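Trainee: One predicted model, sequence on top.
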Amino acid sequence: MPDAGTFARLRDHHAAGGTLAGVCAGADALGRAGLLDGRRCTTHHTVQDELARLYPRAHVVRDALYVVDERVVTSAGVASGIDVALHLLSVRHGPHAAGQVARTMVVHAHRDGAARQISMMFRHRSHVDETVHRVQDLIDTQFTERLPLNLLARTACCSERTVTRLFRDATGLTPLAYQTALRLERAEHLIAQGATTETAARDVGYEDARMLRRLRARTGVRATR
């Protein structure tokens, strides 16, 4: 645990115009230094409630990779520290420099801080139905392709009606809705990276952008590209 002198140095650094970044539980140190009061912040999804309880004057943003508020940056898990570092590099030295570092590290050049911490593939995997897991394995690896229900039924070794029922019971979604959600999530990532809606639509398996635009509009995503 940092001592009082460390907290004082954090406050002094920020007061002098410096930027502070707390990765994962590092948000707690910023909170103890009083630097989260009145600011938006985040942390790992498993301890967001705890952060909100400990620092009631902070505005905890749920399910975000990182949050920037007045030169105070907080982020989710340890891996999101890479996203924070690339963001800071881009701000200080431009996107080209950040892109060069990202390529060297073999990571995405930029992920928006508002991106969700948990991808669709993981969000619906907390169940224990091995039959549904087998179907999800197929969809996860081939979600850009046409996957008729009879193919999923053969994978699950049961009838089409049964696989639909099992899948809905385990995940809350139909197989088609799950595949569509994966396509949309991937398309949003591509668009955030600079792809047009047309290019993203083709990359996730749609013949043209009309379906993707409808899906984005239906989910409240601004469809301007």
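Mentor: In hand now; what should we look at? Residues are numbered from 1 along each chain as shown.

Trainee: can we go C-alpha only for contacts and neighbour counts from here?
Mentor: OK.

Trainee: correct me, but Val73 touches Val67?
Mentor: Yes. Look at Val73 against Val67 with Cα atoms under 8 Å: they come within range, at 5.6 Å.

Trainee: shared neighbours, these two?
Mentor: Cys41 (Cα atoms under 8 Å, 6 or more residues apart in numbering).

Trainee: ok, Tyr66 touching Val78?
Mentor: No. In this structure Tyr66 lies outside contact range of Val78 using Cα under 8 Å: 11.1 Å.

Trainee: The two: who's more crowded?
Mentor: Legend: neighbour count by other Cα atoms under 10 Å for Tyr66 and Val78, higher for Tyr66 (31 against 14).

Trainee: Pretty sure Val67 sits in a strand.
Mentor: Yes. Using DSSP: H, G, I helix; E, B strand; the rest coil, the assignment for Val67 is a strand.

Trainee: For Ala33, see how far away it is.
Mentor: 18 Å (Cα to Cα, to the nearest Å).

Trainee: One more: Arg154?
Mentor: Counting by Cα to Cα, the gap from Arg154 to Ala33 is 58 Å.

Trainee: out of these two, which sits in the busier spot?
Mentor: More neighbours surround Ala33 than the other of Arg154 and Ala33, with 18 against 13 (other Cα under 10 Å).

Trainee: So the one residue sitting closest to the centre of the chain: helix, strand or coil?
Mentor: In the chain, the centroid-proximal residue (Cα atoms, centre = their mean) is Arg116; its distance is 2.5 Å. Of the three states, Arg116 takes coil according to three-state DSSP.

Trainee: list the contacts for it?
Mentor: Going by Cα under 8 Å, 6+ apart, the list of residues near Arg116 reads Asp63, Ala64, Leu65.

Trainee: please redo it, this time with the cut-off set to 10 Å
Mentor: By Cα atoms under 10 Å, 6 or more residues apart in numbering, the residues touching Arg116 are His45, Arg62, Asp63, Ala64, Leu65, Tyr66, Ala76, Glu185.

Trainee: With His44 instead?
Mentor: 23-27, 51, 62-66, 74-78, 80, 117.

Trainee: For this protein, just list every one of the strands.
Mentor: Ranges of strands in the chain, per DSSP state E, are 20-22, 40-41, 59-60, 66-69, 72-75.

Trainee: if we look at the fourth one, which residues are touching it?
Mentor: Taking contacts as Cα under 10 Å, 6+ apart, the residues outside strand 66-69 that touch it are 19-24, 36, 38-44, 60-61, 73-77, 80-81, 83-84, 87, 111-117.

Trainee: Comparison target, given below:
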Amino acid sequence: MRNTRKIVFVLFDGADLLDVTGPAAVFDAARDRDARADYRMSLCAKRKGPVRSSSGIALHADSDFARAPSAIHTLVVPGGLGLDEAMADAALLATIRRLAARAERVVSICTGAFLLAAAGLLDGRRATTHWRYANELARKFPALQVEPDAIHLRDGDIWTSAGVTAGMDLALALVEADHGQALALETARALVLYLKRPGGQSQFSVPLQAQSAEHATIERVRQAVLDRPGKAWTVQMLAERAAVSERHLRRLFQDELGMSPREFIHGTVMERAQRLLSDGDAQVAEIARRCGYGSSAAFIRRFQATLGVSPTDYRARFQSPAAGREERR
């Protein structure tokens, strides 16, 4: 017998196209491969008809919110460039709360987590979003615990995902939860996706560059560490370089970057390692030395623990074509 699961996507002007179509493609592919995966998808908005996405391509809402299915298995809330207006729409937030109350599980894609948080659905929960907006989510909604490195995350009946294509990773996880690993793996193969993407979000960002603090003191400290990444920096040494007290430096780092000076040092060294791996052809042992590690083994362990992938795997994914050509000569 079929187990019908009604999946409702919430649409609003400026929603990201891939936040909707990516997960929908996964559910559709699973249904094509196993009739028992009877996913029935519908798009709902304020009004039935076309809703313009952030790319300018319109999606067609099957119904307005008032006529959304009474029994919802999965409610999917996307993000997108129209997020600010959506968050200011009290009626939309109330609708999300109402639909979520009758859904078996609630899903956000990318910055859709902001809408779930604004609707009060993430209070006291763990959640993730695109790495670029993780600090903002944590700052605006202190009642939730943001995990910025997760590709996707489940907390009870609420699932959240990182940026855009991570919505497809999350959808595969939902297929696996519903119908088992075999169908999820077959679906992933059909779509040429990882079933479980190795590593976290940090492999796709330059960690400290993504956290755009503009304070001159932090920039001086940052430059000092970048100039001598192999130096055994301490908080005291950084404070002396910045001409401030250690206490002030710790408070400044926490306020500006949401991290300690020690975490900053480690992140800066990893940032340098990522650049050396992607932009050049130096051997891993040489990169370890340039980053202040006494052995390549210690460097590889730290890199793997921080980014979730080995230096070799990171280079294979992110090395620029020019660097790759130079290495093959």
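Mentor: Perfect, I can see it now. Not measured: the values here are computed from a predicted model.

Trainee: TM-score of the superposition?
Mentor: Superposed pair, TM-score by TM-score structural alignment, normalised by the length of structure 1: 0.58. Supporting alignment: 159 aligned residues with a Cα RMSD of 3.4 Å.

Trainee: thinking again about what came up before, which of the contacts of Arg116 of structure 1 lies closest to Glu160 of structure 1?
Mentor: Comparing those against Glu160 of structure 1 with Cα to Cα places Glu185 closest, at 25.8 Å.

Trainee: Assess the claim that that closest one and Ile118 are in contact.
Mentor: No. Glu185 of structure 1 is not in contact with Ile118 according to Cα atoms under 10 Å; the separation is 11.2 Å.

Trainee: Between the two, which is the more surrounded one?
Mentor: Glu185 (18 against 13).

Trainee: mind checking how far the closest residue in space to the more buried one that isn't next to it in sequence is from Val135 of structure 1?
Mentor: Excluding the flanking residues, the one nearest Glu185 of structure 1 by Cα to Cα, 6 or more residues apart in numbering is Met120, at 7.4 Å. When distance is defined by Cα to Cα, Met120 of structure 1 is 15 Å away from Val135 of structure 1.

Trainee: what's the answer for Ser75 of structure 1, then?
Mentor: Counting by Cα to Cα - Ser75 of structure 1 and Val135 of structure 1 are separated by 33 Å.

Trainee: more neighbours, those two?
Mentor: Ser75 (30 against 20).

Trainee: To which residue of structure 2 is the more buried one aligned?
Mentor: When structure 2 is aligned by TM-score structural alignment, Ser75 of structure 1 is paired with Ser161.

Trainee: Chain neighbours aside, what residue packs nearest to its match?
Mentor: Distances taken as Cα to Cα, 6+ apart put His152 closest to Ser161 of structure 2, at 4.0 Å, once the chain neighbours are dropped.

Trainee: aligned partner of the one you found in structure 1?
Mentor: Per TM-score structural alignment, His152 of structure 2 is aligned with Tyr66.

Trainee: From His87 of structure 1, how far out is that match?
Mentor: Look at Tyr66 of structure 1 and His87 of structure 1: by Cα to Cα, they are 10 Å apart.

Trainee: quick one, helices of the stretch 1-150 of structure 2?
Mentor: 17-33, 83-87, 90-101, 112-118, 134-140 (DSSP state H, counting those that start in this stretch).

Trainee: Gln48 of structure 1 against Ala76, yeah?
Mentor: Yes. Between Gln48 of structure 1 and Ala76 there is a contact at 9.3 Å, judged by Cα under 10 Å.

Trainee: Which one's more surrounded, these two?
Mentor: Ala76 (32 against 20).

Trainee: residue contacts, that one?
Mentor: 22-27, 41-48, 62-67, 83-84, 113, 116-117.

Trainee: which of the residues you listed still touch in structure 2?
Mentor: Retained in structure 2 (both residues aligned by TM-score structural alignment, their matches' Cα atoms under 10 Å) from the contacts of Ala76 of structure 1: 22-27, 41-48, 62-67, 83-84, 116-117.

Trainee: Show the buried residues in those residues.
Mentor: Neighbour counting over the kept ones among the contacts of Ala76 of structure 1 (16 or more other Cα atoms under 10 Å) leaves 22-27, 41-45, 48, 62-67, 83-84, 116-117 as the buried ones.

Trainee: about what we covered before: mind putting the strands of structure 1 into JSON lines with distance to Arg125 of structure 1?
Mentor: Formatted as JSON lines, the strands of structure 1 follow (distance: least, Cα to Cα, whole Å):
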{"stretch": "strand 20-22", "distance to Arg125 of structure 1": "29"}
{"stretch": "strand 40-41", "distance to Arg125 of structure 1": "27"}
{"stretch": "strand 59-60", "distance to Arg125 of structure 1": "26"}
{"stretch": "strand 66-69", "distance to Arg125 of structure 1": "24"}
{"stretch": "strand 72-75", "distance to Arg125 of structure 1": "24"}
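
Trainee: Quick one: closest of these to Asp169 of structure 1.
Mentor: strand 59-60 (31.8 Å).

Trainee: List the buried residues of the longest helix seen in structure 1.
Mentor: Of all segments of type helix in structure 1, defined using DSSP state H, the longest is helix 175-192. Judged by neighbour count (16+ other Cα under 10 Å), helix 175-192 of structure 1 contains these buried residues: 175-176, 178-191.

Trainee: Name the nearest residue to whatever residue of structure 1 lines up with Ala117 of structure 2, ignoring sequence neighbours.
Mentor: The alignment partner of Ala117 of structure 2 in structure 1, by TM-score structural alignment, is Gly31. Nearest non-adjacent residue to Gly31 of structure 1, counting by Cα to Cα, 6+ apart: Tyr55, 6.5 Å away.

Trainee: That neighbour reaches Ala29, doesn't it?
Mentor: No. Between Tyr55 of structure 1 and Ala29 there is no contact under Cα under 10 Å: 11.1 Å.

Trainee: Mutual contacts of the two, please.
Mentor: Common neighbours of Tyr55 of structure 1 and Ala29 (Cα under 10 Å, 6+ apart) are Leu36.
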